[in-house]
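> I would like to see how this sequence folds:
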Amino acid sequence: NVISYNCLIQGMCNLGRWKEATRLLNEMVDRKIAPNVQTFNILVDALCKEGMAAEAQGVVELMIQRGEEPNVVTYSTLMDGYCLQGRMDDVLKVLDFMVARDCAPNVVSYNILINGYCKSKQVDEAMSLFRQMPRKGSIPNTVTYGTLINGFCLMGRLQNAHELLDEMQAHGHLPNLVTYNTLLDGLCKNQRLEEAMSLFQVIEESKLDSDIMTYTILIDGLCKAGKVKAARELFCSLSTKKIQPDVHTNNIMINGLCKEGLLGEANELFKEMEKYGLSPNGCTYNIIVQGCLLNNEILRAVHYLRQMVERGFSADASTVTMLMHLSDDDWINHFRK
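Got it, this is the predicted structure:
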């Protein structure tokens, strides 16, 4: 029946086996089993996720030809597919077509549009759409606000992001951790560390449980601002909060220590990673090698380079450049041998 075919088509789409999915669709029709909206939605969703929005559009047109009316999920999925490709003109065409066929966009539809505009750095257009939502019968939700806050942060418009956060709370929407982390990251990346620390305090005092992402963002911000001691203290406090630093957090802390000339501490932290079951990755090795070279610890750099190669990792462009500058050094010649 149609449910069985939908399950099979979904499975084929998940595996990227388009020919089989198409064959199943044709088989359904041959066996007089009419594909329903869900059948077509499965295909549209799968094609859009594979960057094949034009093909997904063709499926929607086929639906209409067969007398199956696309629903809000169909149109929203297609809009998302075009958004992923940055084709906002096509997104608006789908929206207009959707409305013309008496299918009203819902909050998910608007969130997709707003996200598309924000990723295309058209945050003012996103904000205009946001203001239209209540008039169109859709009330912005936490996702809507979070997406716009992220858009403003990406553009460096932190004042607008703060104002939107205040508006969000005034309308009874409590920011979630993702929203707070987004704003925290924006503040840190724009060197507004004092405000970032204040926001971090707000997060700590809220009922939300800060995750490793929250701390990683702030540790990174502190390191880049040259406040490595404060970053180290925050990093060390994680164990008391029962939060396990991941490889990315360790990489940031090791990098901060290396740039501050604290190579001994960086080396100890590197060793502690494996002690706590975290395997250094290629990024970790490149950071520690560059730190050694930066601090003229050539022998130690050679040690980590050998270990890096033994574990199947390669030197990145920055490491290679630093090594090239030391190409006449006896230690590098020794390493090549």
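> all contacts plus neighbour counts: C-alpha atoms, from now on.
Will do.
> Show me what stretch 115-127 is in contact with.
80, 83-84, 86, 88, 113-114, 147-148, 150-152, 154-155 (CA atoms under 8 Å, 6 or more residues apart in numbering).
> again with stretch 155-171
With contacts defined as CA under 8 Å, 6+ apart, stretch 155-171 is touched by 121, 142, 145, 148-150, 152-153, 174-175, 183, 186-187, 190.
> Do I have it right that Leu278 meets Asp246?
Yes. The pair Leu278 / Asp246 is scored as a contact, 7.3 Å apart, by CA atoms under 8 Å.
> so can I have CSV of the contacts of stretch 155-171 showing distance to Leu164?
Formatted as CSV, these follow (distance: CA to CA, whole Å):
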residue, distance to Leu164
Lys121, 17
Thr142, 11
Tyr145, 7
Leu148, 8
Ile149, 7
Asn150, 11
Phe152, 9
Cys153, 11
Leu174, 12
Pro175, 11
Leu183, 11
Gly186, 14
Leu187, 15
Asn190, 18
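> Out of these, which comes closest to Leu24?
Nearest to Leu24 among these is Thr142, at 39.2 Å by CA to CA.
> What are the neighbouring residues in contact with that closest one?
Met168, His173, Leu174, Pro175, Asn176.
> switch the cut-off to 10 Å
For Thr142, the contact set (CA atoms under 10 Å, 6 or more residues apart in numbering) comprises Met168, Gln169, Gly172, His173, Leu174, Pro175, Asn176, Val178, Thr179.
> Let me know the closest of the contacts of stretch 115-127 to Ile288.
Among the contacts of stretch 115-127, and counting by CA to CA, the member closest to Ile288 is Leu154, at 29.6 Å.
> List only buried entries from the contacts of stretch 155-171.
Buried by 16 or more other CA atoms under 10 Å: Thr142, Tyr145, Leu148, Ile149, Asn150, Phe152, Cys153, Pro175, Leu183, Gly186, Leu187, Asn190, out of those.
> And the furthest pair within the residues you listed?
Thr142 and Asn190 (23.9 Å).
> for the stretch 151-300 of the chain, what spans make up the helices?
158-170, 177-189, 193-205, 212-224, 228-237, 247-259, 263-275, 282-294, 298-310 (DSSP state H, counting those that start in this stretch).
> List the buried residues in the fifth one.
When you say that, I think you mean helix 228-237. Of all the residues in helix 228-237, those buried under the rule 16+ other CA under 10 Å are Val228, Ala231, Arg232, Leu234, Phe235.
> How about the last one, nearest residue that isn't a chain neighbour?
Going back to what we said before, that points to Phe235. Residue nearest to Phe235 in three dimensions, not counting chain neighbours: Ile219, with 7.0 Å by CA to CA, 6 or more residues apart in numbering.
> And this one, please, so the two structures can be compared:
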Amino acid sequence: MIMMIMMQRSASSYCNRRHRGLQPDVTTLNILIRGLGHDNRVDEAASLVRKMEAFGEGCKPNVITFGTLIAASCKQGQNDKAIQMLRMMEKNDCKPNVVVYSTIIDSLCKDKLVAKAFNLFSEMKSKGIPPNIVTYTSLFQGLCKLGQWKEASRFFKEMNSNGISPNVQTFSALVDCLCKDGKLKEGNQVIDIMTARGVEPNTVTYNSLMEGYCLQGDMDKAKGIFDLMLKKGSIVDVFSYSILINGYCNERRMKKAMLLFEEMTCKGMVPDTVTYTTLIGGFCKEGRIDDAQNMFSKLKVGCPLPNIHTYSVLLDGLCRNRQIDMALKLFGELEGSNLDFGISLYNILIDGLCTARRIECARDLFRSFPSKGLQPDVKTYTILIIALSTKGLFSEAEALLRGMEEKGCSPDTVTNNTIIQGFLRNDELSRAQELIQEMMTKGFCADDSTAKMITDLITEGKLDPAFHPVEKKSE
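Sure, this is the predicted structure:
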């Protein structure tokens, strides 16, 4: 809100100056660019930067101008645009600083474009711009996320040899990646090294370790970390509670999860959408649909509001628990909302309808796609092909297979094996052989179930021994 007010005032100031024949200065324009970037209007901000020099000498873009625009581009994940701005900056004789380079490097690493990030790292060093702790931490975290531990270790040593001491953010990045990779022992060892160096672990560090234990289903140790945080006086935030609640939900220990939920609200914390969505998913796993619906209702009347992931979790839960009428009602509500959603939620509902043997309803939904501007994906087709094959409607299933290929949607291994198994199971052996031979030319690879079915049929004398199943490729 404050940023919008600033942007409006800057825009007003800019317009008044222009109206009175006065030239705006670079400070005013920088505030306006910052506001546009904050409002995700990066293209407009970039256009304004390109026009600034025409306003006069006092309006030449400076390092703050470009840095602001680059940060906004990175925030939107537009790394290529950020690099374009970097090049424009250089052409305008405006020397980039370590903050500008570090911003782009961090964004590239978050998108796992670590090789590109290291190219920029080499570039900045060649221009005499010394990297700082932020630069090193971003690159170090990027290497860890890719599981390139050997290279990360080498880079860590390089960082120390260059006089850059790792801070809590650097160590926390390492702990996070180790724990997500299941290396809990190593994660604890890093925390020991931190404390030995006088670097105190923070909430982010402990949250990462706690999440690591939750991912392994070791809730006693996860709760132990949570209690340690409280004992040490570390800030236990909404994310900390959400991690532990998610762990209990995954282990179907909803009583524990709800106790934590009540505890955090009693402490004055406001659960976020992630917390509510986690609990909704947990109740659905236990078949407690009424409790899931009640939690969803609480979220709808409060703040924050449910997002697409929340609807997806509840819709999937309703379908898995055969509450199809409720699922259809929820989906209708979603279609009437302002939320933007794609094919994945349609796939959930179509799968639920097919599982509940309401195939005609699933077909109707599928046929409505063109009017909604939707394009079915391979999962949509596979769900319907499985349903049709299960019902013995092989001709229709094959027609759907042909239709998806004609529309440029290539069937995957699951799709191909599903339809072949259907033919084999119903003794449509000649048609199955024809399909296999045809699919082999397209790189078809039989899974274990298909290969076993063919082998069994050969053993039973129903298939010619000369016909060899296509064996699953070794991984």
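> rewinding a little: now the buried ones among the contacts of stretch 155-171 of structure 1 as a markdown table including distance to Met213 of structure 1?
Formatted as a markdown table, those follow (distance: CA to CA, whole Å):
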| residue | distance to Met213 of structure 1 |
| --- | --- |
| Thr142 | 19 |
| Tyr145 | 20 |
| Leu148 | 20 |
| Ile149 | 17 |
| Asn150 | 15 |
| Phe152 | 20 |
| Cys153 | 17 |
| Pro175 | 16 |
| Leu183 | 12 |
| Gly186 | 13 |
| Leu187 | 15 |
| Asn190 | 18 |
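> Need the distance between the two termini of stretch 108-120 of structure 2.
Stretch 108-120 of structure 2 has its terminal residues 10 Å apart, counting by CA to CA, to the nearest Å.
> what's it aligned against in structure 1?
Mapping stretch 108-120 of structure 2 onto structure 1 (TM-score structural alignment) gives no aligned residues.
> can you check stretch 258-265 of structure 2 too?
Going by TM-score structural alignment: stretch 258-265 of structure 2 matches residues 127-134.
> my read: Gly291 of structure 1 touches Cys258, true?
Yes. The pair Gly291 of structure 1 / Cys258 is scored as a contact, 4.8 Å apart, by CA atoms under 10 Å.
> More neighbours: which of these two?
Gly291 (28 against 25; other CA atoms under 10 Å).
> how about that one, what's its partner in structure 2?
So, by TM-score structural alignment, Gly291 of structure 1 is matched to Gly422.
> And Glu233 of structure 1, by the same measure?
That one, Glu233 of structure 1, aligns with Asp364 by TM-score structural alignment.
> list the contacts for its match?
Ile350.
> And the one 5 residues further on, by the same measure?
Contacts here follow CA under 10 Å, 6+ apart; on that basis Phe369 of structure 2 touches Ile343, Tyr346, Gln375, Pro376.
> Tell me the spacing between it and Gly317 of structure 2.
Separation of Phe369 of structure 2 from Gly317 of structure 2 (CA to CA): 23 Å.
> next one: Glu438 of structure 2
For Glu438 of structure 2 relative to Gly317 of structure 2 (CA to CA), the value is 38 Å.
> same deal with Phe239 of structure 2?
In terms of CA to CA, Phe239 of structure 2 sits 24 Å off from Gly317 of structure 2.
> can you check Asn16 of structure 2 too?
56 Å.
> for Phe283 of structure 2, same thing?
9 Å.
> ok, now Thr277 of structure 2?
Distance from Thr277 of structure 2 to Gly317 of structure 2, by CA to CA: 11 Å.
> again, but for Ala356 of structure 2
Using CA to CA, Ala356 of structure 2 is found at 14 Å from Gly317 of structure 2.
> follow-up on the earlier one: relative to Ile3 of structure 1, which of the buried residues of helix 228-237 of structure 1 is nearest.
The closest of the buried residues of helix 228-237 of structure 1 to Ile3 of structure 1 turns out to be Phe235 (CA to CA; 51.5 Å).
> so what's the closest one up against?
By CA under 10 Å, 6+ apart, the contact set of Phe235 of structure 1 is Tyr215, Thr216, Leu218, Ile219, Lys229, Ile243, Gln244, Pro245, Thr249, Asn250, Met253.
> And Asn181 of structure 1, by the same measure?
Shown in contact with Asn181 of structure 1 (CA under 10 Å, 6+ apart): 146, 150, 175, 187, 199-200, 203, 210-211, 213-218.
> mind checking what it lines up with in structure 2?
With TM-score structural alignment as the criterion, Asn181 of structure 1 lines up with Ser312 in structure 2.
> Return the distance of Cys153 of structure 1 relative to Met28 of structure 1.
In terms of CA to CA, Cys153 of structure 1 sits 48 Å off from Met28 of structure 1.
> try Asn296 of structure 1
Taking CA to CA, one finds Asn296 of structure 1 at 70 Å from Met28 of structure 1.
> More neighbours: those two, which one.
Met28 (17 against 11).
> Structure 1: which residue goes with Val134 of structure 2?
Superposed on structure 1 with TM-score structural alignment, Val134 of structure 2 falls opposite Ile3.
> Tell me, how many residues neighbour its match?
So Ile3 of structure 1, with other CA under 10 Å, has 12 neighbours.
> isn't it right up against Val37?
No. The criterion here is CA under 10 Å, and Ile3 of structure 1 misses it with Val37 at 11.4 Å.
> all helices of the stretch 151-300 of structure 2, in order?
Going by DSSP H, counting those that start in this stretch, the stretch 151-300 of structure 2 shows helices at 168-180, 184-196, 203-215, 219-232, 238-250, 254-266, 273-285, 289-301.
> Good, we can wrap up now.
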